[in-house]
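Chemist: One predicted model, sequence on top.
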Amino acid sequence: MSATNFCTFIQAALLLGLDAVAAQSETQNPSKSVVGAVGSSVLLPGFSDEDYKNVDHVRWAMSGRQILNYYTVTQIPTFTDLYRNRCTFYSVNGSLLLKNITLKDNGLYMAQVNLNANRSKLIKLNIFEPLSEPLIFSNSSFVDTSIAFVCQVSAGKTSSILWWKDDNVITNGQRYQLAEDNRTMVIYNAIKSDCGVYTCTAENAVSKKNVSHSLAIYGLPPLIHRTMVLSIVALIFATAIIFGIILLCLHKDRKNISIDFHGNALLSLQFAAMISLVILFAAVMFWLLSEGISVITVITLVILCLLLIFNVLSTCSMNDWVMKRFKDILNSTFCRVMLDVVTPMSGIIVMLASIVLLVETMSHADKGCEASPGLHLSISFAVGIPIVVSLSVFVIYVQKYRKQRQNQEATPANPCEEAQGHSETSEAMPLQATASEGDGVNPRNAVNGEESCQN
């Protein structure tokens, strides 16, 4: 074996031994830790002046994988293909500059002088991805609800997250609850004083980002808001019912309105009354769930149930498919009087109860730091318009009724005309009171009377 081959063999053996030492050194504590950001450059420090003497050879490796060899004879560093265009070696102290680093460059680096294990150093390179701008998401903004804030970072791994309210750090307590990683912060039973600016600070070793969110708490909790919406719908139905009944009462000329149309109109009003009662029942239930059980709430629910039952019975009394015996009971004098007034009574009670609920919902608006958008305007229109329309129709009805009475008083009394007028007035009533044998009125006698008047 020649001297050249022998030297080459010894050098290869030493390199293999150094790779083994580097592999074993991964389990050792590095002498220095360096932090770098993805896409940036990082400098791996070299040796001190004392250790960097009589240097013939410098070698850098990463987890046993060779990066470069530098010989003072040539003074030219030799890089492997993987690091050729992204590294700079400084022969002054043996430091190494890594450019455009990625997460794959994270690991343990070893530098050696003259292949001497005693003149080596181990460096741990920790690479982090810079954080993106965080975003804050919330699930609610109403009073008396639990408001959860989530600080979300789409890129990068956070090492710590802090929450601030008006420049004060938020910690776990009765008002606030932080998740284990602080990514989520919950405000229990939000009140007016919880309004303010909340800031999430996300941080890792290479970046720090802040994002702020202004919390405006509105006065209406979800259940109260549903109560308001349902009350407005019930109020609209109740106004339509009362308006429809008054319109039927204003029809004096029965020649222009058929009995079938009159009956269908009554059925429509009864169905509208049932719908309004069901909607108002749901509104009261939402109010009960929000404010708790009270005597007035229970009484209101009972009254609504009774009115709904009477409306169903009133509808049954006007249909032919109901059993004859049951229909006879419903057509008794007492039942007919009760069923005749149940529809207008339902409309009036639904209107009054809806207005009371809407007024009560306005008292919750002051619990938050912000009024619900358009709350007062919506409630004012919902309460004001039905009242104005109902009063207007009522005034028109009173005026027409007075005019009719004045005309009757000015006309000479005639028994036949009075009987005919009484018949037309009975037909014009928007209720189920029609002549039958059970009412003590003999249709035959009524016909004979009319014939006598005609004669």
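Modeler: Perfect, thanks for sending it.

Chemist: For the rest of this, base every contact and every neighbour count on C-alpha atoms.
Modeler: Will do.

Chemist: Same question for the longest strand seen in the chain: list its buried residues.
Modeler: For the chain, the strand that runs over the most residues, judged by DSSP state E, is strand 116-128. Within strand 116-128, the residues scored as buried using 16 or more other Cα atoms under 10 Å are 120-128.

Chemist: of all the residues you listed, which comes closest to K53?
Modeler: The nearest member of those to K53, counting by Cα to Cα, is S120 at 12.8 Å.

Chemist: Does the closest one touch N114 like I think?
Modeler: No. In this structure S120 lies outside contact range of N114 using Cα atoms under 8 Å: 9.2 Å.

Chemist: which one of the buried residues of strand 116-128 is nearest S423?
Modeler: When the buried residues of strand 116-128 are ranked by distance to S423 (Cα to Cα), F128 comes first, at 94.4 Å.

Chemist: possible to save the buried residues of strand 116-128 as JSON lines with distance to C200?
Modeler: Output for those, formatted as JSON lines (distance: Cα to Cα, whole Å):
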{"residue": "S120", "distance to C200": "43"}
{"residue": "K121", "distance to C200": "40"}
{"residue": "L122", "distance to C200": "37"}
{"residue": "I123", "distance to C200": "34"}
{"residue": "K124", "distance to C200": "31"}
{"residue": "L125", "distance to C200": "28"}
{"residue": "N126", "distance to C200": "25"}
{"residue": "I127", "distance to C200": "24"}
{"residue": "F128", "distance to C200": "20"}
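
Chemist: hold the first one in mind and look at this next one:
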Amino acid sequence: MWISSSFTIAFMYQVCALTAVHTEHRKFIYAAMFDSVLLSGDLKEMKAGMKIQWNFYDRIHRTLILFHESGVVPALSSYYQHRCTYYPANGSLELRRLEVLDSGVYHLSIEGYYPGLSTKPYIYFVYLDVEEFLSTPLIVQDPTYIASHVQLSCIVRNGRPLQILWQKENKPITNSSLYTLASDNSTLSIRNVAKVHCGFYTCTVLNDISQRNISHFLYVHGRF
């Protein structure tokens, strides 16, 4: 996911320092493209004097999504009008037809709502990570003929894999005298190709919402 832990921590410190308010809730949501998510306001009821505001933060900008003051018609920004449903009774926001660009931090502030012993505005953070479903990967052998050195590359055309795993005959492959893996595991290198390297190689790609794999047979007959 693109919302890295360092970005999340830095954002939290920045917002808290600027607003000097008490953070009541934080939530992390992982979702797929084109799905819908409900950003819960966790409000029991809208009362007189309350003001609700939803903002969206990406790595660069802050975007106002909605402002609602009790007794006044809620104002939803034009960009979100056809993609959102707002529930004024509890301050929740439903976001539809998700895109990867919707990944970021959603910030709810409710003035006039003081749960518990707090005397400061209620703050709620939702960290949303929207991922694209992974396509079935492709294993490319280079060179295509058997040489003393062969590379198998695992390529994904759609989606962003968070993890790539290799297996040979259903046994995990790690760096060893037989195999060398690239830092991101996308490429498997085999030096001094020998009979022991013959067999089925499986590449598995994963992200938070999907998992795909494919197998490739490495034929080394004729090297001996």
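Modeler: Looks like it came in fine. Bear in mind that the values here come from a model prediction, so they are computed numbers and not experimental data.

Chemist: Would you check the span in the second structure matched by the helix or strand following the longest strand of the first structure?
Modeler: As assigned by DSSP states H and E, the chain's next helix or strand after strand 116-128 of the first structure is strand 135-138. Under TM-score structural alignment, strand 135-138 of the first structure corresponds to residues 138-141 of the second structure.

Chemist: The first structure: which residue goes with L128 of the second structure?
Modeler: By TM-score structural alignment, L128 of the second structure lines up with L125 in the first structure.

Chemist: what number of residues lie near the nearest residue to that match once chain neighbours are set aside?
Modeler: In space, and not counting its chain neighbours, L125 of the first structure is closest to V34: 4.9 Å by Cα to Cα, 6 or more residues apart in numbering. Residues within reach of V34 of the first structure, counting by other Cα atoms under 10 Å, total 13.

Chemist: Quick check: the equivalent of V34 of the first structure over in the second structure vs N158 of the second structure, distance?
Modeler: Using TM-score structural alignment as the criterion, V34 of the first structure maps onto I29 of the second structure. According to Cα to Cα, to the nearest Å, I29 of the second structure and N158 of the second structure sit 21 Å apart.

Chemist: Tell me who's in contact with A194 of the second structure.
Modeler: When contacts are counted by Cα atoms under 8 Å, 6 or more residues apart in numbering, A194 of the second structure is found next to 220, 223-224.

Chemist: Name only those of those residues that count as buried.
Modeler: For the contacts of A194 of the second structure, a burial check counting by 16+ other Cα under 10 Å picks out V220.

Chemist: Mind putting the contacts of A194 of the second structure into TSV with secondary structure?
Modeler: Formatted as TSV, the contacts of A194 of the second structure follow (DSSP: H, G, I helix; E, B strand; the rest coil):
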residue	secondary structure
V220	coil
R223	coil
F224	coil
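
Chemist: Which of the contacts of A194 of the second structure are still contacts in the first structure?
Modeler: Counting by both residues aligned by TM-score structural alignment, their matches' Cα atoms under 8 Å, the first structure reproduces these contacts from the contacts of A194 of the second structure: 220, 224.

Chemist: just to revisit the earlier point, is the residue nearest to L125 of the first structure in contact with I123, as I believe?
Modeler: Yes. Counting by Cα under 8 Å, V34 of the first structure does reach I123; the two are 7.2 Å apart.

Chemist: overlap in contacts of these two?
Modeler: Residues touching both V34 of the first structure and I123 (Cα under 8 Å, 6+ apart): L44.

Chemist: Which of the three states applies to A17 of the second structure?
Modeler: helix.

Chemist: if I look at I309 of the first structure, how far off is I379 of the first structure?
Modeler: According to Cα to Cα, I309 of the first structure and I379 of the first structure sit 30 Å apart.

Chemist: Tell me which of the two has more neighbours.
Modeler: Each of I309 of the first structure and I379 has its neighbours counted (other Cα under 10 Å); I379 has more, 20 against 14.

Chemist: May I ask which helix or strand encompasses that one?
Modeler: In this assignment (DSSP H and E), I379 of the first structure forms part of helix 375-410.

Chemist: okay, that helix sits on what stretch of the second structure?
Modeler: Under TM-score structural alignment, there's no match for helix 375-410 of the first structure.

Chemist: Might you calculate how far that helix sits from the centre of the chain?
Modeler: Relative to its parent chain, helix 375-410 of the first structure has a centroid offset of 41 Å by Cα atoms, centre = their mean, to the nearest Å.

Chemist: For it, name the packing helices and strands.
Modeler: Where contact means 3 or more Cα pairs under 8 Å, 6 or more residues apart in numbering; DSSP states H and E, helix 375-410 of the first structure is packed against helix 222-250, helix 333-362.

Chemist: Pretty sure I110 of the second structure sits against P121.
Modeler: Yes. In this structure, I110 of the second structure is within contact of P121 by Cα under 8 Å, at 5.7 Å.
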